[in-house]
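S.K.: Coordinates only, no sequence provided:
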C-alpha cells in the first residue's frame, strides 16, 4: 500500500487538471485569439504599407484600421480596437486583405504542428531527465513565449510565429507530465488520464476570456505580461507536487514524492525516490548495502506483462503493426479537428454572408464555439469511464467463466487493449458524425457541430494517451507518445495547403475539403478493427504458450521496501 497522503494525492490531481486547463492547450483557442490579433492589426494590409516605414505599434494607436470580418474578404473600419465587436462596424467600407488571413492561418498551422512535433523530443527528455528538470525548462520557455507575445508590435508581427510555437510546445510538455498522475489512482487510471486530457483541450476557453478582457479595455500587452508572471505557479508545482523522475506503476510501498516528502527512517541516508528507470533497483540495492542491510532472498518467477513481452525496446514498439494503424487513426482525426479550428472564421463568414447582420452572426457563433470548449473537461472522463467499465466487465466475465469451468473467450493478455477497441470505434463514429454536420451548409446545425467537436477532441486525445499507457512498457511512454505526435505533426502541415486550396480553387468554400476529410475519417475504423484481431491473436498465444515468466529478485529483508526493477529484454 502506498504511503502517499490522500490530501497530497488529490491536491496533485486537482492542481494538475487546473494547470492543463489554464496553461496547456491555449493554441486550441485560436478562433478567439485571432479576433484579438486582428484588433491589434498584426499582419494587416495597412501594416504592410505603413507599418514597416512608420514603426506602427500595436499599443500606441488609439484609432486604427480595425478588421471586423474574418475571411479573405476582410472589411476594415476606423474604430478603436476596444470596439472590435461593435455591430455598426459591419457597415464600414470594404478593404480586402487576404494577406492577413493567410499569415494568421500559417501561424496557427505551424504552431499546432509544433505542438505535435515537439512531443517526441519532449518525451525523450522526459524519459531521460525525469519530471522536475524538464518541467522547469518548459516553464521558463512558457514565460519567454508570453513575454515575446506581449512585446510584439505590428512592425514585428513575424515574432508571433516563434512565440506561438514555443507556447504550444511548452503546453504539450505540461500535458505529458500530468498524464502520469493516473498512476496514483489504481483502477481509475484511464479515467484520470482522460480527464487531464480533457482539461488540456478545454484550455481553449482561456482565449475567450482574453478576448472579453481585451474588449473591456485591458491592453494586449498587459494581458500577456500577467500570464508570463503566472507561470511561476508551474515552477512551484514542479517542486512540491510532482516527483523528481516519474510516478511508477504500480506504486511501490512507502512511496512518496516532492521535495517535502517524508524520508524512510528505516534506511537512514537512503532516501531514494523509486521510479521506472533502469537504475531504480540498483540504487535501492546500493543503499541497502551501504547500511549493511542487504540480504536478498531467492529469485522467484514473475510473469512478464504483455507490453514487456512483445515490446521490450523502444524500436520494437515503433515497428509494431498497431503503432502504424494508430498513427493513421490519430493523424486523420486530429487533422479533421485542426482544419475545423484553423478555418473557423472564414467558414463562419461564408455561412453568414446572406445574413443581414453577418458581423454579429460571426461574433455570436465564435463566442458560442469558444464557450463549448470549456465543457471538454466534463466530456473527457466519459471515454476513460467507458474503458474502465469495459475492462471491469471483461474481468468479471473471465472470473465467471473460470468458476463455471469453461474456457473464457478472453485472457488477461488482451485485457487493456480490448477497452481501446471500444473507445477507438466510438471515436471514429463521433468523427464521422461531426464531419457530416460540418459539410451541411446550414448555420444553426453548426451548434451541434460545436458540441460534437468538443466530445470528439476529448475522446481522441484521452484515448490516444491511454493507448500508449496500457499498450507499451511504461518506461517508453514518453517516447512512444512523442513519436505518435511527431508523425501527426507532419500530417498537420497539410492544413495550410488545404486552406490555400479552399480560398483559391474553391473560392472560400471549405465543403470539398470537408468531404475529403469525411471519407478519410470513416476509413480510420481500420485501427480498431486491427486491434480487435490483434487481441484475438494475443489470447490465442496466451492459451497455447501460457504466461511467460522471468527470474528476478523481488523480496528484501525489509518487507516494507519494494524494489522496482526492469524486466530483462526478451
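M.R.: Perfect, thanks for sending it. Please read these numbers as outputs of a predicted model, since none were measured by experiment. Residues are numbered from 1 along each chain as shown.
S.K.: CA only for contacts and neighbour counts going forward, please
M.R.: Will do.
S.K.: and the helix or strand where residue 8 lies, what does it pack onto?
M.R.: Per DSSP states H and E: residue 8 is located in helix 6-19. In terms of contact count using 3 or more Cα pairs under 8 Å, 6 or more residues apart in numbering; DSSP states H and E, helix 6-19 is assigned the packing partners helix 189-202.
S.K.: now the angle between helix 6-19 and the helix it packs on, please.
M.R.: On the basis of axes from the mean of the first three to the mean of the last three Cα atoms, to 10 degrees, helix 189-202 is oriented at 30 degrees to helix 6-19.
S.K.: Not counting its own residues, what contacts helix 189-202?
M.R.: With contacts defined as Cα atoms under 8 Å, 6 or more residues apart in numbering, helix 189-202 is touched by 16-18, 20-21, 23-25, 28, 175, 178-183, 185, 373-385, 387-388, 457-459, 461-463, 465-466.
S.K.: got another, please set it beside the one above:
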C-alpha cells in the first residue's frame, strides 16, 4: 500500500503539467479512463492473478487525486467562502477511508471484492457528467472576473477576443516559468513541511498494528475499524478549518496579506495537532492512543486543506497551480521512500521498544515548524505579493500593443489606399487641352 502512495504522489507532477497546459476537461477524462481501467483490472484479479490488484489500486488512487485537484477550482465560485468549500472537498477526499471499512463489512457478507469495485465505478458516472456538462474546458479563474459566465455576445468590446487569445497564449508558458517560485524560501519550506508531515502520517498508518500489539491487543481488526471510523471526523473538521481561513471575509474586503494571515492561523493549528498526536502516541495507554487516532485524522485533513489554500493564494500564479502542486506532492512522494528504512528498524532493532521510533517522528514534526515561521516572516517583512496585479499589468501592456498594432495597421491601410489612388490617377490617360493644340 505504501508503494502505491509513493508512485501516486510522484505522478502528480506530470499530471499537473498536463492540467495547466490542456485544461480541466482533458485532465478529468484521463481520470475517467484510469478509474475504468482500474475497476476492469480489479474484476480480472483472482487468486491466480493477485498481482493485478496493485496496478488496479494505483490507477484508482491516481484517479481520485486528479478528481480532487480539478474539483478545487469549483470553490472559486463561492467568493468569501472559497476556502471553506475547498476544505470540505478535501475532507470528503480524506474520509474515503470509510469506504474501505464498508467494503470490509460487505466482504464478511459474502460480497466479492470485484462487485464492490463495480459499484465504485458506477459512482463515477456523476463525475463524468459533471466533467462534460458543468466544469469549464480550461479552468475557473481566481479572483473571479465580474463578467465571468456571460456569453460572448454580451461583450461590448469587439477586440476582447483578440486580447483573450494574446493573454491566454502567453500564460501557457513553459515548465521553466515556475523555477523562480520554486526557488523561493517560502515554497521550499512548504515542501519540507509537507514532506515531513506526510512521512509521519504514513509511518503512523503502517505501524498502527505494531502499536496495538505493544499494548497487548492481539485481535487488532476491531481497533483498525475504529481507526477507519475516526476518518469520518474529517468532514466536520474540514468545515471548521475552512471557517478559520475565511474569517473576516464578510466584514471587510480581504487583501492578499490578510488572506495569508488566515492561512497561517490554519497552518499553526495543523502544526499543533501534529505535535499533540506525536506526544500522545509516546505513552503506552489505550485511551491516549485513541486520542492519537482522532488527532491523526484531524492532522490529515488540515494538512491538505492548508496546502491547497496556500498554493491557491494570489501570491502564486493561478496558471501554474497544477505544476506547483505537482512539484510539492511529488517531492513528498520521494521523501516517503525513506519510510522503508524506518520500517526495517521497527521490525528488527527497535521492535522491542517503539519509543525511539516515536521520538524520531517527533523530531521530524519539530523540524516541520520551519514552514509557519517562514510564512510569518514573509508576512511581517511584506514579501507577500499579489500575482493578479502583475497579470493585469501584463494584460494592459498587451492591450496597448494590440491597439498600437491596430493603429499602425490602419495607418498602413490608409497609406496603401492613398498610394493606390495616386497610381490610378497617374495611370489614367490625359485629356487634351486647348492650350496643348
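M.R.: Structure's in. What do you need? Keep in mind it's a predicted model, so treat the numbers as computed, not measured.
S.K.: before we move on, back to that, which positions in the helix holding residue 8 of structure 1 come out as buried?
M.R.: 9, 12-13, 16-19 (16 or more other Cα atoms under 10 Å).
S.K.: For residue 178 of structure 1, which three-state class applies?
M.R.: Put simply, residue 178 of structure 1 is helix when judged by DSSP: H, G, I helix; E, B strand; the rest coil.
S.K.: and if you look at residue 66 of structure 1?
M.R.: Per three-state DSSP, the local secondary structure of residue 66 of structure 1 is strand.
S.K.: In this structure it contacts residue 100, no?
M.R.: No: counting by Cα atoms under 8 Å, residue 66 of structure 1 does not reach residue 100; the two are 11.9 Å apart.
S.K.: In structure 2, what stretch matches the next helix or strand after the helix holding residue 8 of structure 1?
M.R.: As assigned by DSSP H and E, the chain's next helix or strand after helix 6-19 of structure 1 is helix 30-39. For helix 30-39 of structure 1, there is no aligned range in structure 2, judged by TM-score structural alignment.
S.K.: Give me the contact list for the helix holding residue 8 of structure 1.
M.R.: With contact meaning Cα under 8 Å, 6+ apart, helix 6-19 of structure 1 is reached by 174, 178, 181, 184, 195-196, 199-200, 234, 241-242.
S.K.: Do a quick rundown of the helices in the stretch 101-250 of structure 2.
M.R.: For the stretch 101-250 of structure 2, the helices defined by DSSP state H, counting those that start in this stretch occupy 113-123, 125-133, 160-172, 179-182, 185-206, 208-214, 221-230, 234-245.
S.K.: For the first one, give me the average deviation versus structure 1.
M.R.: Between helix 113-123 of structure 2 and the aligned residues of structure 1, the post-superposition mean distance stands at 2.3 Å (mean Cα distance after the TM-score superposition for structure 1).
S.K.: Can you give me the end-to-end span of stretch 368-383 of structure 1?
M.R.: End-to-end distance for stretch 368-383 of structure 1, by Cα to Cα, to the nearest Å: 24 Å.
S.K.: Also stretch 282-289 of structure 2?
M.R.: Across stretch 282-289 of structure 2, first to last residue, Cα to Cα, it's 9 Å.
S.K.: Which stretch of structure 1 lines up against that stretch?
M.R.: Aligned by TM-score structural alignment, stretch 282-289 of structure 2 corresponds to residues 439-446 of structure 1.
S.K.: Let me see the residues that make contact with the matching stretch.
M.R.: The contact list for stretch 439-446 of structure 1 (Cα under 8 Å, 6+ apart) reads 351-352, 437-438, 511, 514-515.
S.K.: Go through that stretch and flag the buried ones.
M.R.: Buried residues in stretch 439-446 of structure 1 (16+ other Cα under 10 Å): 439, 441, 446.
S.K.: gap between whichever helix or strand the last one is part of and the chain center?
M.R.: Just to be clear, that refers to residue 446 of structure 1. Counting by DSSP H and E, the element that carries residue 446 of structure 1 is helix 446-471. Offset of helix 446-471 of structure 1 from its chain centre (Cα atoms, centre = their mean, to the nearest Å): 10 Å.
S.K.: relative to helix 321-342, how tilted is the following helix or strand past it?
M.R.: Downstream of helix 446-471 of structure 1, the next assigned helix or strand under DSSP H and E is helix 477-492. Helix 477-492 of structure 1 runs at 50 degrees relative to helix 321-342, counting by the same axes, to 10 degrees.
S.K.: how big's the offset between the helix or strand just after helix 477-492 of structure 1 and structure 2?
M.R.: Using DSSP H and E, the next helix or strand after helix 477-492 of structure 1 towards the C-terminus is helix 495-503. Its aligned residues in structure 2 lie a mean 1.7 Å from helix 495-503 of structure 1 after superposition (mean Cα distance after the TM-score superposition for structure 1).
S.K.: List the buried residues of helix 495-503 of structure 1.
M.R.: Those would be 495-496, 498-499, 501-503, for helix 495-503 of structure 1 by 16+ other Cα under 10 Å.
S.K.: Switch those over to a markdown table, and while doing so, append distance to residue 229 of structure 1 to every line.
M.R.: Shown next, in a markdown table, are the buried residues of helix 495-503 of structure 1 (distance: Cα to Cα, whole Å):
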| residue | distance to residue 229 of structure 1 |
| --- | --- |
| 495 | 33 |
| 496 | 33 |
| 498 | 37 |
| 499 | 35 |
| 501 | 41 |
| 502 | 40 |
| 503 | 39 |
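S.K.: Just give me the closest of those residues to residue 282 of structure 1.
M.R.: Taking Cα to Cα as the measure, residue 282 of structure 1 lies nearest residue 495 of the buried residues of helix 495-503 of structure 1, at 48.1 Å.
S.K.: Who are the contact partners of that closest one?
M.R.: Contacts for residue 495 of structure 1 (Cα under 8 Å, 6+ apart) come out as 109, 335, 338-339, 342.
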